[in-house]
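K.L.:
Just a sequence and a predicted model for now, questions to come.
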Amino acid sequence: MSPFNFTHILTQTVDELSDSESYKGLFHLHKDGEPLPSAKVLYDIIELTRSILFPGYYGNSTVNSRTVNYHIGVNIEKLFDLLSEQILAGLCFACDEKCSCTDQKRENAAFLSAQFISKLPELRKILATDVEAAYNGDPAAESFNEVIFCYPAIKAIGNYRIAHELLLLEVPLIPRIITEMAHSETGIDIHPGAKIGTHFTIDHGTGVVIGATSIIGNHVKLYQGVTLGAKSFPLDTEGKPIKGIARHPILEDNVIVYSNATILGRITVGHDATVGGNIWVTEDIPSGARIVQTKAKK
């Protein structure tokens, strides 16, 4: 095949891909001067936030009781600047074509960044309960140090709790990117819209899915492969899924769900209930119940 034929193929492909019909619904019209969300910067934001929440475990390893105030102060300043820019990028990305990147929007992004940072002390308190739950719930865990350093659940739950706070502040897009980063890293998929109480842990973790409208109480433990999903998707008059309705399970306090259980729909698993492994659940479970597979009769 001659070089001319290669050129013809490449040119034809460019023309086909440039046809507006081929990218309809897949093209984001970027406006000059507006920032775009950056996965790399968001990764840095997560690392900074982890170093603030867990000083000495992430970030500068030389931090001690005398220098912790300095290190946290430096990281807070970095976090404020980076997060303000990424929130602005999210706000701009979510705008329609007539929207412009104004000074007011920049001020709003900075305000939201400061509001998020003000939540970090409470986030640390809640994450401390998650670390405690992971340690107490796993006989193989030898220390809190090991849990914080090694357990994928802590990373995934940490990303979720960060993203959830940003979602509560109505920051668009960025929260979902942050939880999907943890999904890629750990195999644990927690939607930032889910509501999760204290002392939450996921043992092993891989394959866990927690849907957007799930509600999880305090002292809940999930094992690998658990799905808290939707049973069905109600459709509108045009046959499209209706957005924003409550469609995922509610798990009350002290619930344990064992590996590969699938719990679907807006049902309630009552407090102190236990759901065994490899079970498909689509109906309410009473408080204190123990649901396991029935043995086949011979």
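P.N.:
In hand now; what should we look at? This one's a predicted model, so the numbers in the text were calculated from it and none came from an experiment.

K.L.:
Only C-alpha atoms from now on, for both contacts and neighbour counts.
P.N.:
Fine.

K.L.:
State the distance from Lys98 to Arg106.
P.N.:
17 Å (CA to CA, to the nearest Å).

K.L.:
out of those two, which sits in the more crowded spot?
P.N.:
Higher neighbour count among Lys98 and Arg106: Arg106, with 18 against 6, using other CA atoms under 10 Å.

K.L.:
secondary structure element for that one?
P.N.:
Using DSSP states H and E, Arg106 falls within helix 103-118.

K.L.:
Below is structure B, check it against A:
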Amino acid sequence: MSFHIEGVVSALKAARGTLSRTADKSGRVLDLPSPRHIETAIAGLTSALFPRRVGGARADSNGALDYFVGHTLSQALDGLQAQVVRELAFTASLAADGIVDTEQTSRSIVQEFAERLPGILEVLYSDVRAAYDGDPSAKSLDEVLLSYPGIKAVVHHRLAHALYKLDLPIIARIVAEHAHSATGIDIHPGAEIGGSFFIDHGTGVVIGETAVIGERVRLYQAVTLGAKRFSVDDNGALVKGLPRHPIVQDDVVIYAGATILGRVTIGRGSVIGGNVWLTRSVPPGSNIVQAQARSDVFDSGAGI
């Protein structure tokens, strides 16, 4: 049985008109990168980075493994380049001159991204090791890589951050939001994060765009590294790009539910306790905990 949908189609068309797509100066509606195709490319990149553990490649010989990595990586980069072409064309159409050789430029950008992958993999190894060393329940590095949501989020962040640094903010944000939806961990691709980074449990973690995190930092669930306030210009519009998120130095531990807001610095080796609300800098070696709750007994309405 077919449905009577002609009226629904017309109503959807009318509704779409209330949220107009971005168009260039000639009025042509612009194509945007496809989240579905970007997710496919990232899955391929992850398989190429971890061919046996994630990609499912057999370990028959180094030659076979190299072939798998080369083939998988080539397909992923081809798919990524197609989306880079879309983002470059979209950005160029909104610029003053609107001129860019999207094919050549996209190839150059994706080549540079590919050349950064070995360095990204080295840092990811340190992240996996930090998760294994920092969690007494972890039985193996393989378990950590395959099943920990914090590692999934960090893998995506390392790739998204590289794309962000190559001036592909739309694609980078799509990569980050894919991990966010899968793990509940929200890391803006602009955040600078050092190696041996471990997010334990992870649900509800938020790390803002201009946050800077040092080496060997550990976060627990529901930690927020956010902005305290947003600057506006004379017209009341938000001023974008200003440093507004915390700096977390090396060897810091931040426990569950802590909220740290603004461009404050958490000194090296500090420990921030659970559910702490912090809007000021603290020196190295600090141990910040909640104030102790006071318990009093009131008789006959004496507490009123």
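P.N.:
The structure has been received and is ready for your questions. A quick note: this is a predicted structure, and the numbers were derived from the prediction, not measured.

K.L.:
Give me the TM-score for this pair.
P.N.:
Overlay of the two chains. TM-score (TM-score structural alignment, normalised by the length of structure 1): 0.89; 287 aligned residues with a CA RMSD of 2.4 Å.

K.L.:
what helices or strands is the helix holding Arg106 of structure 1 leaning on?
P.N.:
helix 68-93 (3 or more CA pairs under 8 Å, 6 or more residues apart in numbering; DSSP states H and E).

K.L.:
about what we covered before: from the chain's centre, how far out does the helix or strand following the helix holding Arg106 of structure 1 sit?
P.N.:
As assigned by DSSP H and E, the chain's next helix or strand after helix 103-118 of structure 1 is helix 120-136. Its chain's C-alpha centre and that of helix 120-136 of structure 1 lie 16 Å apart, by CA atoms, centre = their mean, to the nearest Å.

K.L.:
again, but for stretch 75-88 of structure 2
P.N.:
19 Å.

K.L.:
can you give me the angle the helix holding Arg106 of structure 1 makes with helix 68-93?
P.N.:
Helix 103-118 of structure 1 runs at 140 degrees relative to helix 68-93, counting by axes from the mean of the first three to the mean of the last three CA atoms, to 10 degrees.

K.L.:
For helix 103-118 of structure 1, report the contacting residues that lie outside it.
P.N.:
Residues outside helix 103-118 of structure 1 that contact it (CA atoms under 8 Å, 6 or more residues apart in numbering) are Ile76, Phe80, Leu83, Ser84, Glu85, Ile87, Leu88, Leu91, Glu165, Leu166, Leu169, Val171.

K.L.:
let's go with 7 Å and repeat that
P.N.:
For helix 103-118 of structure 1, contacts defined as CA atoms under 7 Å, 6 or more residues apart in numbering pick out Phe80, Leu83, Ser84, Ile87, Leu88, Glu165, Leu166, Leu169.

K.L.:
same question, stretch 52-63 of structure 2
P.N.:
Here stretch 52-63 of structure 2 has contacts from Thr46, Ser47, Ala48, Pro51, Leu65, Phe68, Asp142, using CA under 7 Å, 6+ apart.

K.L.:
Next: stretch 230-247 of structure 2.
P.N.:
208, 210-213, 225-227, 260-266.

K.L.:
Return the member of the contacts of helix 103-118 of structure 1 nearest to Phe149 of structure 1.
P.N.:
Of all the contacts of helix 103-118 of structure 1, Phe149 of structure 1 sits closest to Glu165, with 23.0 Å by CA to CA.

K.L.:
How about the closest one, nearest residue that isn't a chain neighbour?
P.N.:
Of all residues not flanking Glu165 of structure 1 in the chain, Phe116 sits nearest, at 6.8 Å (CA to CA, 6 or more residues apart in numbering).

K.L.:
Please pull up the equivalent of that neighbour in structure 2.
P.N.:
Taking TM-score structural alignment, the alignment pairs Phe116 of structure 1 with Phe113 from structure 2.

K.L.:
Give me the neighbour count for Val276 of structure 2.
P.N.:
Neighbour count of Val276 of structure 2, defined by other CA under 10 Å: 19.

K.L.:
Would you check the distance separating stretch 29-38 of structure 2 from the middle of the chain?
P.N.:
For stretch 29-38 of structure 2 - counting by CA atoms, centre = their mean - the centre lies 19 Å from the chain centre.

K.L.:
buried set for it?
P.N.:
Leu30, Leu32, Pro33, Pro35, Ile38 (16 or more other CA atoms under 10 Å).

K.L.:
With secondary structure and distance to Asp234 of structure 2 as new columns, can the residues you listed be given to me in a markdown table?
P.N.:
Output for these, formatted as a markdown table (DSSP: H, G, I helix; E, B strand; the rest coil; distance: CA to CA, whole Å):
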| residue | secondary structure | distance to Asp234 of structure 2 |
| --- | --- | --- |
| Leu30 | coil | 31 |
| Leu32 | coil | 32 |
| Pro33 | coil | 33 |
| Pro35 | helix | 36 |
| Ile38 | helix | 38 |
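
K.L.:
Asp186 of structure 2: which of the residues you listed is nearest?
P.N.:
Using CA to CA, the buried residues of stretch 29-38 of structure 2 come closest to Asp186 of structure 2 at Pro35, 16.9 Å.

K.L.:
quick one: contacts for the closest one?
P.N.:
For Pro35 of structure 2, counting by CA under 7 Å, 6+ apart, the contacting residues are Ile174.

K.L.:
what residue of structure 1 matches up with it?
P.N.:
Aligned partner of Pro35 of structure 2 by TM-score structural alignment: Ala39.

K.L.:
Could you measure from that match over to Gln86 of structure 1?
P.N.:
Ala39 of structure 1 is 10 Å from Gln86 of structure 1, by CA to CA.

K.L.:
ranges for the strands of the stretch 201-304 of structure 2?
P.N.:
206-207, 212-213, 218-219, 224-226, 247-248, 253-254, 259-261, 265-266, 271-272, 277-278, 287-288 (DSSP state E, counting those that start in this stretch).

K.L.:
Dump those strands to CSV, plus distance to Leu124 of structure 2.
P.N.:
Listed next are the strands of the stretch 201-304 of structure 2 as CSV, based on distance: least, CA to CA, whole Å:
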stretch, distance to Leu124 of structure 2
strand 206-207, 18
strand 212-213, 15
strand 218-219, 15
strand 224-226, 21
strand 247-248, 19
strand 253-254, 19
strand 259-261, 25
strand 265-266, 24
strand 271-272, 24
strand 277-278, 29
strand 287-288, 29
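
K.L.:
Can you convert those into TSV and add a column each for distance to Thr183 of structure 2 and mean neighbour count?
P.N.:
Below are the strands of the stretch 201-304 of structure 2 laid out as TSV (distance: least, CA to CA, whole Å; neighbours: other CA atoms under 10 Å):
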stretch	distance to Thr183 of structure 2	mean neighbour count
strand 206-207	12	23
strand 212-213	20	23
strand 218-219	15	22
strand 224-226	15	25
strand 247-248	22	24
strand 253-254	19	24
strand 259-261	19	23
strand 265-266	26	24
strand 271-272	23	22
strand 277-278	24	17
strand 287-288	28	14
